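Chemist: I'll drop the sequence and a predicted model, then ask my questions.
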Amino acid sequence: MKRFIVFAIILSVFACSTNQEAEFSLTNHIPDDTEAIILTPNLPEFIENLKNNSFIKESKFGLQERLSSQLQFIKHLNLRSKTGINLSRISSETMVYTITTKKDSALVVLDSLQNKSVETLKEDGVELQRIAIEDDKFFLYETGTTSIISNSKTKILDIAQRKNLLKSETFKNAYNAADPNKTSVFLRNSAFKKITGLFENFNFPGFRNFSEWSILDLDITKSEMKLNGISLPGNNSFMNLLSGVNPKEAEVAKVCPSDFLSFYSVNFSSFDSLEKNLNNYSKDSIAREFPEILQYVRELASIKLKSGNLFVLNAVEIEIAKENLAGLGVEVENYRNTPIFELENPGIFKNPIPELMLIKENRFYGIVDHFIIFSNEIDPLKKAIADYQNSNTIAGKSYYSELTSSLSSASSILMVSRLPEFYASLDKSPASEKLSFKKNSLAAFQIISEDNFAHLHGIFSNSEGQKMNGSGAEQTAYFKLDAPVNLTPYFFKNHETDQMDMAVQDEKNTLYLISNKGTVFWKKKLDSQITGEIHEVDLFKNGNKQLAFSTGYQLEVLDRNGNSVKPFPVKFNEALTQPLAVFDYDNNRTYRFVLTQNKRVYMLGPKGKSIKGFDFENAKANIVKAPKHIRLGSKDYILIAEESGRLNILSRQGSIRVPVNENFNYSENEWYGYDGKFISSEPDSNLISVTQSGAVSRKNLGLADNHRVVANDDLLVYLNENELSINDKRLSLDFGLYTDPQLFEIGRNAYIAITDLQAQKVYVFDINAELLPGFPVYGTSKVDIANADLDSKLELIVKGEENEILLYEF
């Protein structure tokens, strides 16, 4: 990594100098072994930009002390003209430099210095000065209008005698392409090999013989460094591989998990052109054979994750590509509706193009959209599939979009790294090295082939503001049950930690209580499946929470240790026909447990005894929905719907409070309180409204028979086939098989969740019908939403695979 940032190291050295002024002419005085050249029209401004860059200012590089000690004297120079800094032996312990600028009588300021010496030397007819300022020593030679400073007397003598100077037509072409108004860096291929060792960690071998010369113009701000330039190839340079191969858009970010370490992508419009160049480049007498599938792809990519590596093929003909893979492996697992195959020959895609990408063996592969993803381990492949389904890829992050907006839309090669994590994954750096990366710091380098040269674009972004921009739904954990999940998972308050645990039941009637970190507190075998929801209650009004629910024949209340709270359970001789309803009229934890057996209603108090004074016991016909408590203004109502179509709107005592003279053809939707009225719907598309005086009205919304409605005091939400309406704001979803919309009120905000069981996607919207960032995510059931831990973000739990619970944060 330190070789990757040596360029920034070199630049940062000058940030230690005081503001100066500069100008110079470059090409007549460059030693022929120069590997890197920094050319700047305004050295003081360049130094100031370096000093203000947060990364350089806050970081400490391993090589910084050595370079600073060699170039510390720059602060004593009046570099007021265009300045060139030529560097050679850049990877050695003592770097050789020559600094060239316009001759100035005030170039070296010595008057105010105490520890100084100036000695005039004459050697081989060349007169020069050896200057010592404190611990810094250098040589100064002046000729015509030019001043040259170096730590090497040999370099000075060679320049004076016009020996061993750079004479390269390729360099001259690169120099002519430089923007004279910007700071530019010229890099020889030997410098690329020495200072860009990081690229080897991308599985990219190209910089071993990348090009003869490259030039990069620099733009440095407080939080970014941008590089834009060109590379000019020499004989048999790597760049020749891309000649005539048109660039394409890199799409690997669409399947790259957002917590990746790095990715490297090669893009081409036609593999035929690339294949021809590869054969010419290798100079083999026999044409090489490539996997046939490469004819149907336009991108090869390598992704590094903390858990392993991925190799990705981006297919333009995915069905043909699938046929090409058929018979090469067998399906070993179906993960989230995505088959995972194991290759019979894991080495079939090993180093298919070693000049472009170093790929190891890959045993497994899966296909998402038009991407074929390979891995030698199954877990990284599952992670890629899960993050793709959860929309948790780097392409969906705003900080990535902002970074790549500075790049071209089409690439021949694109490399991106997530710097803090990527740096941490490499070999440990010396203790003296400290790099100050901010969260979500990214670096990107792009190569775009064009005729006989290549465009280069790079950006390093270290912006503090990206922390907020990267927010969105992310899967933070998953939990496995012993048997398939049967019940929507529910959050349950843990009064000991002030966080939320999770309650869920499996198909074997076992109820689990699990912490939000995955610790299973207990498992309890129940008599049958829980019907309806799990309710959170506080029977003793002391903040200690209990779980209340009904099963087929009993009402149960459990404490957080899984023990029944006496006198529960309350058992019934006949089956309960509707789920448990829990009323808390005044939000004072004086609970009413309401249960139904056909026509009969039971209302029990916190001690499991029947509530005296509740007179409604028997309906005229079977009750078709769990009794519902609705509060409109300051008045309480209990709604009981009968199979006959009769609607009973009762007082707390069970007497008729609102007489309703009409019968209804009920849909599967419940009754809700909305806008001061009671609302539900009929199967024939009518929205029913009943006033508090019993007046009935109907509004034809053109709803299909299977529509779903949910509401609260201020929000009316309904799903009609694939159209979701939130307070008359409508949006079209993909056609699918959807759960009922769920409405969550958390603090001052409300959220609407809905799951497409067919596509296995969970959507969460705000009250303005805007999909929240990071959604949809993978899920196969209804959800529960709460602030389950101690931070400000919300959590969502949902069933994943058949015996899996997923936890998301957003």
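Modeler: Okay, I see it.

Chemist: alpha carbons only for contacts and neighbour counts from here, please
Modeler: Fine.

Chemist: List the contacts of Ala326.
Modeler: Ala326 makes no contacts at all, as judged by C-alpha atoms under 8 Å, 6 or more residues apart in numbering.

Chemist: so how far is Asp32 from the residue of the chain most remote from its centre?
Modeler: In the chain, the residue that sits farthest from the middle, by C-alpha atoms, centre = their mean, is Gly125; the gap is 64.6 Å. For Gly125, the distance to Asp32 (C-alpha to C-alpha, to the nearest Å) stands at 22 Å.

Chemist: Pasting the second one now:
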Amino acid sequence: MKVKILLIFSVLLSLQCSPEKEYETSLLQFMPENASAIIKINDYNSFTAALDDNELVKKLQTLDLSKKISKLLVPLNYAQPSQEALLGFTIDSLQKLNFTFTASDTIPYLQLSEVTDKKIETLQHKDFDIKKYTVEGHDFFTIKLNGKEVLSSSITILKELISSFTTRNTNQQLAKFYRVSDPSKLAHLWINLNYSDVLLQYLTETRTAPLPSGFADWLFLDISLGNEGLFLNGISTAEASETNYLSLFTGAKPLANSTFEMLPANVSSFASYTFSDYTSFSTNQMRYLNQNTALDSLFNTIEEIGTAQLGKEPLVLMKTFGTDQITDYLKAKRKSAEAFQGSEIWELGDASLLVDTFRPLVSGFESNYSSVLENTLIFAQDKKVLEKVIIAYKNANTIQTTNLFQNIEALTTEASSILAIANAKGFEDRLTEYNFIETAKQLGEAKLSDYIFGSEIISDAGFFHSSYFIKKNSAKKVKNSITPLFTLHLDADLRSVPQFVTNHRTKMGELIVQDMDNVLYLVSNNGKVLWKKELDGALQGKVHQVDLYKNGKLQFAFTTNNKFLILDRNGKEVKPFSIAFPGGNLNPLAVFDYEGKKDYRFVVTQNQKVFMYNNKGKIVSGFKFTSAPESIIEAPQHFKIDRKDYLVFKLANNTLKILNRVGKVRIKTNEKIPFSDNSINVYQNKISLTSNKGLLYQIDTKGKLSKTDLGLQVDHGFDATSKTLAIMDDNVLRIRDKEVSLDLGVYSKPTIFYINDKIYVSVTDIQNQKSYLFDSQAVPVPNFPIYGSSVIDMANIDSDRKPELVIKEQDNSFTVYKIN
């Protein structure tokens, strides 16, 4: 029988967050007065069938605590009552677990006629026959008392029951809930927390964990089982002592739980505590802690405390209806402050502030850093954790976008005194934190990664509405969620936009970036700096990857203001590619590979001069265009249209030079074009560019030039592929024939990416630090915009076919995200 699941997990989940004579005869009179827990079963056959069919119960049978109770309850395999039944658990003076079972049936329900391995003895006690059964190696006892058959693993319990039956008292609260229990429910679980300490210690074999007797007096819960999990709903009482944990919330009206809305999507557990009147909470807290005076009233505007685990790192959140008083205090006590994504992060000088003020809700936490999001103060022990919270909130990548939130939404109310939620890993971590170490380990082995653990407590007049659940995470995975992989802070502010490159050994993506001290960084796809190299100047344009020796090993090729360099995988210069150009003023490097055979042509342009090098660092003598009539104003480009090569140079006098491989004119163009600040592309098999007058110029392979007035502003942005045109004009983005109006701002040029057979178009509002992403039909990718202050780069940097993007965050940091 599998009732052990109901018993132990209701107590463990609760951690995550006077007698009177009974004159009427009820089954309760057959239960030990010191029972730790009682299960009332309304229909025995239906209950046992539901346990047998429940997927969660099957998974939890592997736990040691489940095995202990299964072994104890073997005698119930021979019991077949047809009516209501009670099952009670007690721990005796020898720390042995026992059970007592009885049913409403007036005829014997113990069925042993078909069992051959059995021995039955009759013992006498005060004129009562006590039968001792030894069945298939298991001992148990029964008596007939007041017309009922009572079965127990302990003869001592039955003797005490005989002696006290006519004079015994039944707990008033227990009797009340027995009378009002709904017979249509599958079963009910009643836990006397004042007697449950030894039970929990026995089942989990721990003596150092928090004891449930300090939580409340009683739990009265209805049991529901289904394909999705286990659900316990009812009430808790905490009347016997002001030192019960739930007494902290006595007299406080529950409020809407909202601090979790600030938490990143990958949080493993969180808890929310609300109180409509902080003074009332403070008074309850003073009694609970046995203090003579209330704690500091600095926080009297607080109405919710949230705690959470982000990986191994804890967080504390405080929602307030008046932040000024608290923030003024924190600013006065701060050691330093820095800006991060439009928020301020303060390094605080009082690590024990929250523990001193909010214990026992907050414990073992150092309030080293703090920030404010809307009306919520967020505290972290590690600054990087606080940065992750801010990034997730700014990018709307919070827990509200996850399956976890969608699954608990229907199970919880909008307002509660205590709300605690965890995924399997988070619940295991909480058990470990409470010193249920072995239980946590076994829970991990039970493979419950697709389950959610939760509890909710709502304060009411004299009692607390309580619910506990373990629910299967049944919703489909949220598509296109944006997950931050890591944020990296450089030694100095960024000079270049982070760019994805390829690790030729692993075939995975990496990043290359330069800071304002001209230091070049190579960074792995998990955020580890692989090497740093100081250059003599700033990068010009992009870094190109080439395979000089045609052996699969890639090198990095680029120009600075006055040098053409190629570095190997380890950041060392590849000889002879460290070529200086007196006078500097180099354009970005151009790399041509005409046939895709890695016979590279490296083109360096300096003012009017053109230098073309081969794989060995030698000038290509056959290339005749070594000097232009005017200064070349950007890196030349190579296009292949209808199997012919076109080398295009943009000159300072607003003319184009369109050449063939050897540097001779392939298309003669005489018309001057007032160039916009956009690159040249091939669109519709035509060399295409825009002017600062808002015209689209296109030149076909026969040299015919056409002009289309697009009505663009001077500072418009333009990018194109063979079939896709993207234009950013003021706050209107055009992709093919679709238009999207964005918020007013200052936008970057659009950038087109082609990844995993899908086109993406990105623009960034530099003024408001928001980056947008659209598909080829101008449909926004869900969960964008994200926070950022640069254009993005995109690539698939691992093997999962889910693209990643990188964007500058602060002046000295960038973040890599995954699009799921």
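Modeler: Happy to help now that I have it. Not measured: the values here are computed from a predicted model.

Chemist: Which secondary structure state is assigned to the most centrally placed residue in structure 2?
Modeler: The centroid of structure 2 falls nearest to Asn266 when counting by C-alpha atoms, centre = their mean (0.6 Å). Secondary structure for Asn266 of structure 2, judged by DSSP: H, G, I helix; E, B strand; the rest coil, is coil.

Chemist: I'd like the distance between Phe128 of structure 2 and Leu86 of structure 2.
Modeler: From Phe128 of structure 2 to Leu86 of structure 2 the distance is 22 Å (C-alpha to C-alpha).

Chemist: For Ala49 of structure 2, what is the enclosing helix or strand?
Modeler: According to DSSP states H and E, Ala49 of structure 2 maps onto helix 44-53.

Chemist: after that helix, next one along is what?
Modeler: Beyond helix 44-53 of structure 2 toward the C-terminal end (DSSP H and E), the next one is helix 55-60.

Chemist: In the stretch 151-300 of structure 1, mark out all the strands, start to finish.
Modeler: Ranges of strands in the stretch 151-300 of structure 1, per DSSP state E, counting those that start in this stretch, are 183-188, 213-220, 224-232, 262-267, 297-305.

Chemist: so where do the strands sit in the stretch 301-450 of structure 1?
Modeler: 308-315, 329-335, 338-343, 364-368, 371-375, 413-418, 442-450.

Chemist: Of those strands, give the one that comes closest to Lys541 of structure 1.
Modeler: strand 329-335 (44.9 Å; C-alpha to C-alpha).

Chemist: tell me which residues in the closest one are buried?
Modeler: By neighbour count on 16 or more other C-alpha atoms under 10 Å, the buried set for strand 329-335 of structure 1 is Gly329.

Chemist: Report all helices and strands that it contacts.
Modeler: Packing partners of strand 329-335 of structure 1 (3 or more C-alpha pairs under 8 Å, 6 or more residues apart in numbering; DSSP states H and E): strand 338-343.

Chemist: mean shift of the strand it packs on relative to structure 2?
Modeler: Strand 338-343 of structure 1 differs from its equivalent in structure 2 by a mean of 3.6 Å after superposition (mean C-alpha distance after the TM-score superposition for structure 1).

Chemist: between that strand and strand 364-368, how many degrees?
Modeler: Interaxial angle, strand 338-343 of structure 1 versus strand 364-368 (axes from the mean of the first three to the mean of the last three C-alpha atoms, to 10 degrees): 150 degrees.

Chemist: and Phe593 of structure 1, what pairs with it in structure 2?
Modeler: Under the alignment (TM-score structural alignment), Phe593 of structure 1 maps onto Phe602 of structure 2.

Chemist: I'd like the next helix or strand past the helix or strand encompassing that match.
Modeler: Assigned by DSSP H and E, Phe602 of structure 2 belongs to strand 601-606. Using DSSP H and E, the helix or strand that directly follows strand 601-606 of structure 2 along the chain is strand 609-613.

Chemist: between that following strand and strand 601-606, how big is the angle?
Modeler: Using the same axes, to 10 degrees, the direction of strand 609-613 of structure 2 lies 160 degrees away from that of strand 601-606.

Chemist: Isn't the residue nearest to the centre of structure 2 up against Leu310?
Modeler: Yes. Counting by C-alpha atoms under 8 Å, Leu310 is a contact partner of Asn266 of structure 2 at 7.0 Å.

Chemist: what lines up against Leu232 of structure 2 once you look at structure 1?
Modeler: In structure 1, Leu232 of structure 2 lands on Leu227 (TM-score structural alignment).

Chemist: Correct me if wrong: Pro576 of structure 2 contacts Ile619.
Modeler: No. With contacts counted by C-alpha under 8 Å, Pro576 of structure 2 stays clear of Ile619, the gap being 11.9 Å.

Chemist: Would you mind telling me which of the two has more residues around it?
Modeler: Ile619 (15 against 12; other C-alpha atoms under 10 Å).

Chemist: what about that one, distance to Phe558 of structure 2?
Modeler: For Ile619 of structure 2 relative to Phe558 of structure 2 (C-alpha to C-alpha), the value is 17 Å.
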